[in-house]
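**Q** Give me the fold of what follows.
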Amino acid sequence: MSSSRLELPPPTNRTVLLMAWPMTMMAIMLHGIVVIDTYVVAGLGEAAIAAMGVAGSVANLLLGMLSAFAMATQIRLAQAFGSGREVGMKSGFYCGLFINLAVAGAGAVLVLLYGGRLLDSLAHTPQIAADARRYLNVFLLVILAEAVALVLSSHFNACGRTRLPFYSYLISLPVNVGASIALIHGLGGLPEMGVSGAAAGSAIGSALRTAFLALMFHRHFGSYLGVAGWLREAFWPAFRGHLLFALPIAATFISATLSSSVCTMIFASLNVNQFAAMVLIMPWVMIAGTIGMSWAQATGIIVAQLIGQGQRGPALDRFLSSAWRAAFVTAALVALIYLLVWLVTPILYPDLHPETRATLAQFLPILLLLPFPKESNAVCGNTLRAGGETVYVMHVFIWSQWLFRVPATAVMILWFDLSAVWVFSLLLAEELVKLPAFHIRLFRGKWKQADVMT
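**A** Below is the predicted model of the structure:
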């Protein structure tokens, strides 16, 4: 890539699709780390599922923070890729990597120091707390590996090479599943680790994925070792600029992950069967929802590239209008997947308590409606971030979460003692709260005039 402005072909919905489907598979497999762990321990009973749910709330918070900063790095790199500046690509990658490693290290230290007390306060029984603690301590190895892998994936996504991160999961997923099952049950002479064996299997898979991505990064881009200099003449000024750009984006995703984790902790006040139903359905909500989210994310990457090229007029409008209409097709597909998951629940989880199964059945109407406002909001949010409206997007997310969803969850469970179905409906209500704020801002068009060049 030269230092001159990069001329990319006019993007279409096919361009978005070619970028989005590998990103969808990658995101499914990232969420699938916890889903696979939950599935392989389901045979150990509701207590094991509850331990996974408690530990998973903390694990997802750490993964969410890493994904947040990686997302900011991805937008920064997409703008640099559109402008054709290799020094911008180098600066964006290494600044993003430094941030992710720092966040992972700090998170691991906090978990080791205070995680045990938190899990003890959330678990229903001492045995559940002990299993959750063992799982989370081993899962820290996954956090460290994913800190690097997510930045590498963001780099490839920003360059339009979304298949490489997907391939990394194709390589690591079978290893993850096989190692998890073997370590949980002590097969083949391996130690029988129980719940923590699932985390150990995930750590092995994540390490393999990271090694593959690092090899591809060096093979295709030479790790930018031959590119001299940094943006703003030195690393630390470049790092400060990257951090200032990243913080509002990261704060948005961190707030979403943190609020979801807080809600999950509140869910623990439900009875064990209803809590188990929430633990089982939430990963599927995230997994199927990644289809729509990846379409929105790919749309945002292309918008960032177009802005990096200086295209802010009719070509940008035509692309965005077409991509936004196609997003509703992906929303319908997500709703169909939710229906299929609901239909096969008795096959996936044959040994569930009747109350757990009844609670899962009552979630269906909400699942069928949720994808449509969520997908439209996602397209708006990713477009606004690509245009520099990062602070505004942050405010929409933070206030809808902390002034609406979290308090409403606490009131429903801790005050009114409502069932899990009412609590689950807040996912849909939150999207409806965000809808006017996102769409009015997008239609005003001020985001197209922002100076976001790297």
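**Q** going forward, measure contacts and count neighbours with C-alpha atoms only.
**A** Will do.
**Q** ok, now which ones touch the most far-flung residue of the chain relative to its centre?
**A** Residue farthest from the centre of the chain, counting by CA atoms, centre = their mean, is residue 189 at 35.4 Å. Taking CA atoms under 8 Å, 6 or more residues apart in numbering, we find residue 189 in contact with no residue.
**Q** cool, and residue 139?
**A** 59, 199, 200, 202, 203.
**Q** Test my guess that residue 272 contacts residue 50.
**A** Yes - counting by CA atoms under 8 Å, residue 50 is a contact partner of residue 272 at 7.5 Å.
**Q** out of those two, which sits in the more crowded spot?
**A** Legend: neighbour count by other CA atoms under 10 Å for residue 272 and residue 50, higher for residue 50 (28 against 18).
**Q** buried residues in the helix or strand hosting residue 197?
**A** Per DSSP states H and E: residue 197 is located in helix 195-221. Under the neighbour-count criterion of 16 or more other CA atoms under 10 Å, helix 195-221 has 195-210, 212-213, 216-217 buried.
**Q** mind checking the SS state of residue 418?
**A** Following DSSP: H, G, I helix; E, B strand; the rest coil, residue 418 is assigned to coil.
**Q** ok, it - contacts?
**A** Residue 418 neighbours (CA under 8 Å, 6+ apart): residue 412.
**Q** now it: how far from residue 369?
**A** Using CA to CA, to the nearest Å, one obtains 21 Å as the distance from residue 418 to residue 369.
**Q** same deal with residue 454?
**A** Remark: distance between residue 454 and residue 369 (CA to CA) = 39 Å.
**Q** do residue 428 as well
**A** Here residue 428 is placed at a distance of 7 Å from residue 369 (CA to CA).
**Q** got it, and residue 240?
**A** To residue 369, residue 240 is 42 Å away according to CA to CA.
**Q** cool, and residue 59?
**A** Look at residue 59 and residue 369: by CA to CA, they are 28 Å apart.
**Q** Next, the second sequence, to be compared with the first:
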Amino acid sequence: MKQEKFDWGYFLKHIAIIAVPVALQNLLTTTGSMVDTIMLASIGEKAVGAIGLCAQFSSLMFSGYWGFIGGGMLFFAQYWGAKDDEGITRSYGMTLLFMMTVGLVFAALAICAPEFVMGVYTDKAEIQAIGISYLRIVGFAYPLQILAMAMSALLRSIEQVRIPLYGGIASVVANCFFNYLFIFGKCGLPKMGASGAAVGTVLAGIVNLLVLISFVLYKKIPYVLEFSKHFRWTRSAVAQYLEKCFPIICNEVLIGVGNMLINVVLGRQTEQAIAAVAVFRTMEGLVIAFFSGFSNAASVLVGKEVGAGNHETAFQRAKRLVYLCSGIIGVACLVLLLVHNPLLHTLGLSGESYRIGTGMLIIYSVAAIIRMGNWAQNDTYRSAGDAAFGSILEITFMYLMVLPFVYLSNFYFHAPFLLVFAFCYIDEPIRYILMQRHLYSGKWIRPVSGPGMATIEEFRKQHGIQMKKSK
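**A** Okay, the predicted model is just below:
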């Protein structure tokens, strides 16, 4: 059967429509974090290191709820393609409830047990004290951030990508403004140092949420505020949702725990290395922020076609999106390396901490091209209904390869810090080969919508795809 010519014009246009606003929003958020770091750098490297470790706790929370975001976007995108309004609203209700449960648990830990949290991440008493004062306040921002994240995920999935961008712009401006006031004690306010950055984060979360809700009301967008419809669940709908979410939840939680264990190693280095790690995470955020817009586009553009039953279009788009994402990340990493010298100095690194930070960036720039290719493929599989394959691979390699290499090299062989750091990415090339084989197999297209399921057997027959029969 002759394939239709691929429509590059439509493809690139819609990637830009979805990816650019998402990338801009994430870049703005990361830029805001960099401004925070620059402000805190004037206080000292210990403050930078402490807030960096607190950010790792936030990342663990992110891992806890991202499984529901990933599962939710699978349903949002496919139901959007199938024009199933009830399915979108119902899936959003489930996603929001499960995410908020995770957020409240982490908020309680941050507010009520910050000593325990900081004790896990570092053994440096001065850094612990700064982190404790920060966590007690920033914990109030977690539920706000999760509500905004859920709303943004839904809006992006239904191709309303500009609204989260507007919320992100307002949030970053508010965060920088309030941080300046409270960190340095301007306009008659108390000089709070690192705690002032936490106050700024809470107030920025409120601003972001207000902007999102205002635009949803102004544009009369359905789904988001239809509270009476959010919980019209059936047992079969909940079972299907959790079945798709479960591998993603396991993936994100177990990888989050694995990353926490890695951060425990990185948090027990010298104070210069801890500061370098904190700054590196901020700069890594620039790359991830830039990339996530394109990964989000992959999820929507592929998932939407799978939901509508256009599986061949989804298949052809997926193959091109993966290589496009990797190429774009290569360019982004090159730019980052070209400007790293003034950037690292501006972010407060000098001497030994600057040397370590430079080494980390070089290692990461090589690994990121493959790493983001794996990420793009996994997001594509999830949006098409296959939440298990990439998750199983990532968990397996994290616990059987990455963690043993990192722990043994650091605690047993006492390897140089940069070699220990390089081992964090040792599994990426192997996983990339396995992910590529799965990509070209087409077995990852597993629709959940009516139109998608009606045409899947024809697609599989056309490509000679043999699926294992469920018992």
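**Q** tm score of chain vs chain?
**A** The TM-score (TM-score structural alignment, normalised by the length of structure 1) is 0.89; 442 aligned residues with a CA RMSD of 2.5 Å.
**Q** What helices and strands are in contact with the helix holding residue 197 of structure 1?
**A** If you count contacts as 3 or more CA pairs under 8 Å, 6 or more residues apart in numbering; DSSP states H and E, helix 195-221 of structure 1 packs onto helix 13-41, helix 126-158, helix 163-185.
**Q** wait, which of the ones you listed is closest to residue 378 of structure 1?
**A** Checking those against residue 378 of structure 1 by CA to CA gives helix 13-41 as the closest, at 13.6 Å.
**Q** Mean deviation, that closest one versus structure 2?
**A** Its aligned residues in structure 2 lie a mean 2.6 Å from helix 13-41 of structure 1 after superposition (mean CA distance after the TM-score superposition for structure 1).
**Q** list the buried ones in that helix?
**A** Applying 16+ other CA under 10 Å to helix 13-41 of structure 1 flags 13, 15-41 as buried.
**Q** between the following helix or strand past it and helix 126-158, what angle do the directions make?
**A** Later in the chain than helix 13-41 of structure 1, the nearest helix or strand by DSSP H and E is helix 46-83. If you take axes from the mean of the first three to the mean of the last three CA atoms, to 10 degrees, helix 46-83 of structure 1 sits at 20 degrees to helix 126-158.
**Q** what packs against helix 46-83 of structure 1?
**A** Judged by 3+ CA pairs under 8 Å, 6+ apart, helix 46-83 of structure 1 is in contact with helix 13-41, helix 86-110, helix 116-122, helix 126-158, helix 235-267, helix 272-309.
**Q** Would you check the distance separating the second one from the middle of the chain?
**A** Using CA atoms, centre = their mean, to the nearest Å, we find the averaged C-alpha position of helix 86-110 of structure 1 to lie 17 Å away from the chain's own average C-alpha position.
**Q** Let me see the ranges of the strands in the stretch 351-454 of structure 1.
**A** Assigned by DSSP state E, counting those that start in this stretch, the strands in the stretch 351-454 of structure 1 number zero.
**Q** What ranges does it have for its helices?
**A** Using DSSP state H, counting those that start in this stretch, the helices of the stretch 351-454 of structure 1 run over 354-362, 364-369, 371-386, 390-400, 406-410, 420-424, 426-444.
**Q** quick check: the third one aligns to which part of structure 2?
**A** In other words, helix 371-386 of structure 1. Aligned using TM-score structural alignment, helix 371-386 of structure 1 spans residues 368-383 in structure 2.
**Q** what's that stretch in contact with?
**A** With CA under 8 Å, 6+ apart as the test, stretch 368-383 of structure 2 has contacts from 70-71, 73-75, 77-78, 291, 295-296, 298-300, 302-303, 318, 321-323, 325-327, 329-330, 333, 387-388, 390-391, 425, 428-429, 431-432, 435, 439, 444-445.
**Q** Quick one: average offset of stretch 289-305 of structure 1 versus structure 2, please.
**A** Following the fit onto structure 2, the mean deviation recorded for stretch 289-305 of structure 1 is 1.8 Å by mean CA distance after the TM-score superposition for structure 1.
**Q** who's in contact with that stretch?
**A** Residues outside stretch 289-305 of structure 1 that contact it (CA under 8 Å, 6+ apart) are 11, 16-17, 19-21, 23-24, 27-28, 74-75, 78-83, 158, 316, 320, 323, 327, 330-331, 334, 371, 375, 378-379, 382-383, 385-387.
**Q** And for stretch 341-358 of structure 2?
**A** Taking contacts as CA under 8 Å, 6+ apart, the residues outside stretch 341-358 of structure 2 that touch it are 34, 37-38, 41-42, 44-45, 272-273, 275-277, 279-280, 340, 418.
**Q** Report how many residues lie close to residue 399 of structure 1.
**A** Using other CA under 10 Å, residue 399 of structure 1 has 14 neighbouring residues.
**Q** That one pairs with which position in structure 2?
**A** Using TM-score structural alignment, the partner of residue 399 of structure 1 in structure 2 is residue 396.
**Q** Relative to residue 431 of structure 2, how far out is that match?
**A** Plainly put, residue 396 of structure 2 is 10 Å away from residue 431 of structure 2 if you go by CA to CA.
**Q** quick one on the thing from earlier: tabulate the helices and strands packed on helix 195-221 of structure 1 (CSV), appending distance to residue 230 of structure 1.
**A** CSV is the format used below for these (distance: least, CA to CA, whole Å):
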stretch, distance to residue 230 of structure 1
helix 13-41, 28
helix 126-158, 17
helix 163-185, 26
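**Q** Thanks a lot, catch you later.
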